[in-house]
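Trainee: Starting from these lines, generate the structure:
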Amino acid sequence: MNLESSGASLARRRASPSRWRGRLLLAACIAAALIVAANLPAVKLLLPAELWRKVPPVVSLHPLVAVKMKTLKAEAAAKGIRIAITDGFRSETEQDALYRKGRSAPGAIVTNAKGGQSYHNYGLAIDFAIRAKNGDVLWDMAYDGNRNGKSDWMEVVGIAKRLGFAWGGDWESFPDYPHLQMDFGLSIPELQRGHRPPEDLRLAEERAQQAGGKA
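Mentor: Just a heads-up that it's a prediction; the model follows:
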């Protein structure tokens, strides 16, 4: 049986505290780095917002989206186009019911988004249609009610884009022609983690501009 020499055993015991101090120092450095990283905006978006603040439920359109919606209607009216807002904020329960259409419920498929997967669920999207002179609501993209030789629908889309909305008709995989949204640079996964655009109109305008809009 090989017995460790008393000198080697003593050296190992003396070195052991030094190794533990090194490990503790490394762990402290890693913890400090994580704390610093967690305070970086880009890293924070990967974490649930509930970690540092309470996230109230969304129950209506974002204030800036509501203002831009009113401006859209007013500017369209100035061109002789009446807009019908057919949808705005939509609860997750309502979204799930819409998702079931054409699947487990009668009707055609109208969305690929389940509850919590639509910008409507966070008050950041609206749907529109054109209201004819007789009051009928139209989804006819070729309709020219103001008789200026242009599609009323696309005139509205042009105004909306100038105001900072993104148009669902530009989507390649599942175009949604009545859909307009302002995402403020936030993805659906980030919104699901509780991140929200600022409520203050001035700060929201700045955020929208940083995200690439023209709000």
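
Trainee: hey, let's count contacts and neighbours off CA atoms from now on
Mentor: OK.

Trainee: residue ranges of the helices in this structure, please?
Mentor: Taking DSSP state H to define them, one finds helices in the chain at 6-38, 41-44, 63-78, 92-100, 152-163, 188-192, 201-210.

Trainee: Pretty sure residue 156 sits against residue 77.
Mentor: No: using Cα atoms under 8 Å as the test, residue 156 is too far from residue 77 to be in contact (9.8 Å).

Trainee: follow-up on the earlier one: how about a markdown table for the helices of the chain, with distance to residue 112 added?
Mentor: Below are the helices of the chain laid out as a markdown table (distance: least, Cα to Cα, whole Å):
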| stretch | distance to residue 112 |
| --- | --- |
| helix 6-38 | 33 |
| helix 41-44 | 28 |
| helix 63-78 | 23 |
| helix 92-100 | 6 |
| helix 152-163 | 22 |
| helix 188-192 | 13 |
| helix 201-210 | 26 |
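
Trainee: I have a second one here; can you model it like the first so I can compare?
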Amino acid sequence: MRGTEKLHPEVRRRAEKLVQLAMERFKLEVQITETLRTAEEQAALFAQSRKPLDEVNALRKQAGMAPIDEARNRHAVTWAPTASDSFHGYGLAFDIVVKSGRQVDWSNGCDWNQDGVSDWAQVGGLAAECGLEWGGNWTSKPDLPHYQAPQGWTIASLKARGMVAGRTVTEVLTA
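Mentor: From the prediction side, this is the model:
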């Protein structure tokens, strides 16, 4: 899902601040591409690069997602096999893309503002100021588009509390 309305309210505020600061400081247009994920969406994304294209696209169709081509199926999107194993599953994480008009560039060296510095690094450098963790800082499997604000939760504590993936923490706690 793309809508920020499905993020935890505090995570939404931080995401909006990140988008605003990227434009103000670096003249970079940031678009939020993923927020809360359902079990079906997470399964489809996890299958990418791990399953044959026809299986991936069948899962994507089941999740209401557009099909992908063979080139996109060569790249892993997530390391979490289920929505309950990802902060996306609880509305505590989001992904972005840095774009120029309608063009996007997913490469590590993306430099739309032509200042000689990776746009991913520039936006990622704003994460701490916004109260976010940036996936680009992870040492084992960096995830440049990923940002999260667990709000003191861990995946284990969310599961232990009986949180249901595909519903935000806010929805569960206020139900």
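
Trainee: Fetch the TM-score of the aligned pair.
Mentor: Superposed pair, TM-score by TM-score structural alignment, normalised by the length of structure 2: 0.71. Supporting alignment: 140 aligned residues with a Cα RMSD of 2.3 Å.

Trainee: coming back round to it: out of the helices of structure 1, deepest packed?
Mentor: Most buried of the helices of structure 1 by mean neighbour count (mean count of other Cα atoms under 10 Å) is helix 152-163; its value is a mean of 19.

Trainee: Just want the angle from it to helix 63-78.
Mentor: 140 degrees (axes from the mean of the first three to the mean of the last three Cα atoms, to 10 degrees).

Trainee: Give me the residues contacting helix 152-163 of structure 1.
Mentor: 68, 72, 75-76, 81, 129-130, 140-146, 166-167, 180, 213-215 (Cα atoms under 8 Å, 6 or more residues apart in numbering).

Trainee: For structure 2, give the strand that spans the most residues.
Mentor: Of all segments of type strand in structure 2, defined using DSSP state E, the longest is strand 93-100.

Trainee: mind listing what's buried in that one?
Mentor: 93-99 (16 or more other Cα atoms under 10 Å).

Trainee: Check stretch 76-94 of structure 2 too.
Mentor: 77-78, 80, 82-94.

Trainee: where does the spatially closest residue to residue 159 of structure 2 that is not a sequence neighbour sit relative to residue 169 of structure 2, distance-wise?
Mentor: Distance criterion Cα to Cα, 6 or more residues apart in numbering; nearest residue to residue 159 of structure 2, sequence neighbours excluded, is residue 84 at 7.3 Å. Per Cα to Cα, to the nearest Å, residue 84 of structure 2 is found 12 Å from residue 169 of structure 2.

Trainee: so what sits against both of the two?
Mentor: Among the neighbours of residue 84 of structure 2, those also in contact with residue 169 (Cα under 8 Å, 6+ apart) are residue 90.

Trainee: The residue nearest to residue 159 of structure 2 contacts residue 154, correct?
Mentor: No: between residue 84 of structure 2 and residue 154 there is no contact under Cα under 8 Å: 11.0 Å.

Trainee: Neighbours of residue 102 of structure 1, how many?
Mentor: For residue 102 of structure 1, the tally of surrounding residues (other Cα atoms under 10 Å) stands at 13.

Trainee: List the residues that contact it.
Mentor: Residue 102 of structure 1 neighbours (Cα under 8 Å, 6+ apart): 108-110.

Trainee: try it again with 7 Å
Mentor: 108-109 (Cα atoms under 7 Å, 6 or more residues apart in numbering).

Trainee: What's it aligned with over in structure 2?
Mentor: Matched by TM-score structural alignment, residue 102 of structure 1 corresponds to residue 49 in structure 2.

Trainee: can you check residue 174 of structure 1 too?
Mentor: Aligned partner of residue 174 of structure 1 by TM-score structural alignment: residue 141.

Trainee: For the residue nearest to residue 159 of structure 2, give its distance to residue 153 of structure 2.
Mentor: According to Cα to Cα, residue 84 of structure 2 stands 13 Å off from residue 153 of structure 2.
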